[in-house]
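Colleague: Show me how the following folds:
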Amino acid sequence: MENSSTPYTNSVFEQPWFLDVVTGNGWQEIKVEEKGEVIGRWAIPFDGKKISMPPQTQTLGIWLKPGLKVSKQKKVIGELVSRLPRTRSISIMLDPSNEYFLPYRWLGFNVYPRVTYRFNDLSDIDEIIKKYDKTVKKNIRSAQNKGVKIIEDENVDNLYNMLEATFRVQNRKYPYSKELISNIFQAAKEHGSGKILTAVDSNGNVHASSLFLYDERTCYYLISGADPEFRSSGAQTLLIHESIRFASTVSRAFDFEGSMIEGIETFFRRFGCEPAVYYEISKKSFFGEVKDILKPRIKRLIGYKM
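Modeller: Alright, predicted model coming up:
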């Protein structure tokens, strides 16, 4: 695909330049037009066998022209689905703007709700900060008192080290390569859509680091890692606080990239953000469905954090 931008998107994840990086150019674009005007678009990752979410991608489509009546939405969704590549396995996370999920059920998809957390209006940062609970405010003060500063990073070295440290304490290996993370960051920088912020102390120790992906609508807390040695420093809380300040200068909303893990959900919620529901749609073979049912149960049995 050509490395360009398109206006027919719900988020930065649906831009051609981002999809080129995370899919290795393995994606297709489906459009529905009416009288020469695009009224529906779906960017579909397809590796020749299955349609599934690429790494570091929260949601993908469907983009619908604003203001379409429900009956028209249903028709456009049906037409987009009919044009999907032939495959026995589909699993896609829809953007939160896709509230009308019934057509997918009627078209044979399983539909599962998921939750992210957001500040939907960053226009008054002081009002945002007032929503922080006492633990968040305490951790911010603690980090500041310990001399922790938030700096802008120009490469992924500190970030990747923090990602590896985060997974190492769980006896796991970070699943994505440094090259992929670097490519995402470089492409985002080239398009004015990415920034890395890192928490360091006066001795040069790195406490935490995060990569943010953004456009004028939403800034996403895309990737984050922290050194377990400095877990009590409050640095990660301070980093998020400063990232929300930054987000208010470039986007209208801030998305924490919500988690289904209870501890992470609790951490995010303490900032006073609002839950936002989005939907996963899937359609798989019988054996694929059985695998999806058994996979989380097996993970729980072996103590894998979900």
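
Colleague: contacts and neighbour counts: CA atoms only from here.
Modeller: OK.

Colleague: which SS class is Glu29?
Modeller: The three-state label for Glu29, taken from DSSP: H, G, I helix; E, B strand; the rest coil, comes out as strand.

Colleague: Under a three-state scheme, what state does the nearest residue to it once chain neighbours are set aside occupy?
Modeller: Nearest in space to Glu29, with sequence neighbours left out and distances taken as C-alpha to C-alpha, 6 or more residues apart in numbering, is Ala43 at 4.6 Å. Taking three-state DSSP as the rule, one finds Ala43 in the strand state.

Colleague: Contacts only, for Ala43.
Modeller: 14, 27-30, 60-62 (C-alpha atoms under 8 Å, 6 or more residues apart in numbering).

Colleague: Equivalent analysis for Ala235, please.
Modeller: 139-140, 143, 148, 199, 207-208 are the contacts of Ala235 under C-alpha under 8 Å, 6+ apart.

Colleague: From what I see, Phe13 and Leu60 are in contact.
Modeller: Yes: contact status for Phe13 versus Leu60: in contact at 6.6 Å, counting by C-alpha atoms under 8 Å.

Colleague: Just want to know which of those two has more residues nearby.
Modeller: Set Phe13 next to Leu60 and count neighbours by other C-alpha atoms under 10 Å: Leu60 wins out with 26 against 23.

Colleague: Let me know the helix or strand that the more buried one is in.
Modeller: Here Leu60, judged by DSSP states H and E, is contained in no helix and no strand.

Colleague: To check against the first, give me the structure of this:
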Amino acid sequence: MFAQHWWLDAVCPGWSAAIAQKGDQVTGIWPYAPQQRMGISLLRNAKLTPYMGPVVFYPADMKEANRDSHEHDVIADLAGQLPATKVWHVSLHPGNRQAGLYRAKGLRNEVQQTFLIDLAGDEASLFANFKESLRRNIRAAEKEFTISDDVSCLPQLYSYQQQTLSNKGVGQPYTLADVQRLMDACKAHNSAALWVARKGSEVAAIVWNVWDQERSYYYMGAQKPGGDSYRAMSALLWHAIKQAKARGNTIFDLEGSMDPGVERFFRGFGGRRELYIVLKKSDSLLWNAINYLR
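Modeller: Below is the predicted model of the structure:
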């Protein structure tokens, strides 16, 4: 999803990509977003992009025993094409496990976590796998709220997030124009919905759901500040999961969090905890000093 050219055009017009080939076959790509701050070269995830890094393509007839070696060789080729950079902070796609290769190239491997829900089962079995208290909340919410896809509520999602972050003393890292441009691109490629839970005329919670052919993602969400809308958020995520199943997606990615409260909420959906690598490096004394003083 996050390596699609139209996504990258929307979030980072100056993006580029390393490309690995074997003969006339493309075996992998590594989109990247080169940046400069105070003369310091940076490689970081593009704005509004949770996962970046290498994407490897496997021959259809490749034996399982050969996949890891193929992945290693392709990523080594791609990494060798990237520009020399002083500072790295790149969150890789879940499933990329070539930690030794990255370490050999002078990068630190840190981890974050997400929760992946396998959509292979039927709807009833998916729901039965949820925590009992979550199922009760969803049943109650389905009687209390109506759910619709309403992109006109995007400014409201942005406002809810802004208020929540402000209460924590944190600034919004992107503008409303940024998210509107991305939503327009997603809708143009039939790859997003903005699920809105309403109680009467009041918007209780909003979930931005994006997807590609294989995976569906809980991309962004918020509840009305000051409201107690966990039931609404639970119902919205269940609705998004059902839609992903009906669409033919095989995985629903909750894009998990290291925040204990959010993690506890996500665990209730019965997904599999998946760790993913975050590549870090800082060879800039100036950058290190700036971060130390923050």
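
Colleague: Looking at the second structure, which of the contacts of Ala235 of the first structure hold up?
Modeller: Counting by both residues aligned by TM-score structural alignment, their matches' C-alpha atoms under 8 Å, the members of the contacts of Ala235 of the first structure that carry over to the second structure are 140, 143, 148, 199, 207-208.

Colleague: thinking again about what came up before, select, from the contacts of Ala43 of the first structure, the two members most distant in space.
Modeller: Maximum pairwise distance among the contacts of Ala43 of the first structure (C-alpha to C-alpha): 14.4 Å, between Trp27 and Ile62.

Colleague: These two: which is more packed in?
Modeller: Residue environment comparison for Trp27 of the first structure versus Ile62 gives the larger neighbour count to Ile62, 26 against 19, counting by other C-alpha under 10 Å.

Colleague: what residues are up against the aligned residue in the second structure for the more buried one?
Modeller: Pairing criterion TM-score structural alignment: the partner of Ile62 of the first structure within the second structure is identified as Pro54. Counting by C-alpha under 8 Å, 6+ apart, Pro54 of the second structure touches 28-31, 75, 78, 92-93.

Colleague: closest to Val278 of the second structure among those?
Modeller: Using C-alpha to C-alpha, the shortest approach to Val278 of the second structure within those belongs to Leu92, at 6.0 Å.

Colleague: any idea how far Ile251 of the second structure is from the closest one?
Modeller: Using C-alpha to C-alpha, to the nearest Å, one obtains 17 Å as the distance from Leu92 of the second structure to Ile251 of the second structure.

Colleague: swap in Ala185 of the second structure?
Modeller: Distance, Ala185 of the second structure to Ile251 of the second structure, using C-alpha to C-alpha: 22 Å.

Colleague: Over to Pro173 of the second structure?
Modeller: Taking C-alpha to C-alpha, one finds Pro173 of the second structure at 28 Å from Ile251 of the second structure.

Colleague: more crowded one of those two?
Modeller: More neighbours surround Ile251 than the other of Pro173 of the second structure and Ile251, with 21 against 9 (other C-alpha under 10 Å).

Colleague: what does that one align to in the first structure?
Modeller: Under the alignment (TM-score structural alignment), Ile251 of the second structure pairs with Ala253 of the first structure.

Colleague: neighbour-wise, which of the contacts of Pro54 of the second structure leads?
Modeller: Of all these, Ile75 has the most neighbours under the rule other C-alpha under 10 Å, reaching 27 neighbours.

Colleague: ok, now which ones touch the aligned residue in the first structure for that one?
Modeller: Using TM-score structural alignment as the criterion, the counterpart of Ile75 of the second structure in the first structure is Ile77. Listed by C-alpha under 8 Å, 6+ apart, the contact set of Ile77 of the first structure reads 40, 62, 103.

Colleague: Give me the residue at the spatial middle of the first structure.
Modeller: Gln58 (3.5 Å; C-alpha atoms, centre = their mean).

Colleague: Next one: that one from Thr23 of the first structure, what distance?
Modeller: Spatial separation of Gln58 of the first structure from Thr23 of the first structure under the definition C-alpha to C-alpha is 14 Å.

Colleague: now Ser177 of the first structure
Modeller: The span separating Ser177 of the first structure from Thr23 of the first structure equals 14 Å under the rule C-alpha to C-alpha.

Colleague: ok, now Val206 of the first structure?
Modeller: Following C-alpha to C-alpha, the distance that separates Val206 of the first structure from Thr23 of the first structure is 31 Å.

Colleague: out of those two, which sits in the busier spot?
Modeller: The residue with more neighbours, out of Val206 of the first structure and Thr23, is Val206; 22 against 16, by other C-alpha under 10 Å.

Colleague: just the strands in the second structure please.
Modeller: Counting by DSSP state E, residue ranges of the strands within the second structure are 16-22, 25-32, 34-37, 40-44, 55-56, 87-91, 108-118, 146-149, 192-199, 202-211, 215-223, 251-253, 272-282.

Colleague: Report the aligned residue range of the first structure for the second one.
Modeller: Counting by TM-score structural alignment, strand 25-32 of the second structure lines up with residues 37-44 of the first structure.

Colleague: That stretch against the second structure, how far on average?
Modeller: Per the superposition on the second structure, stretch 37-44 of the first structure and its aligned residues are separated by 0.9 Å on average (mean C-alpha distance after the TM-score superposition for the first structure).

Colleague: who's in contact with Val74 of the second structure?
Modeller: Contact partners of Val74 of the second structure, counting by C-alpha under 8 Å, 6+ apart, are 20, 27-28, 56.
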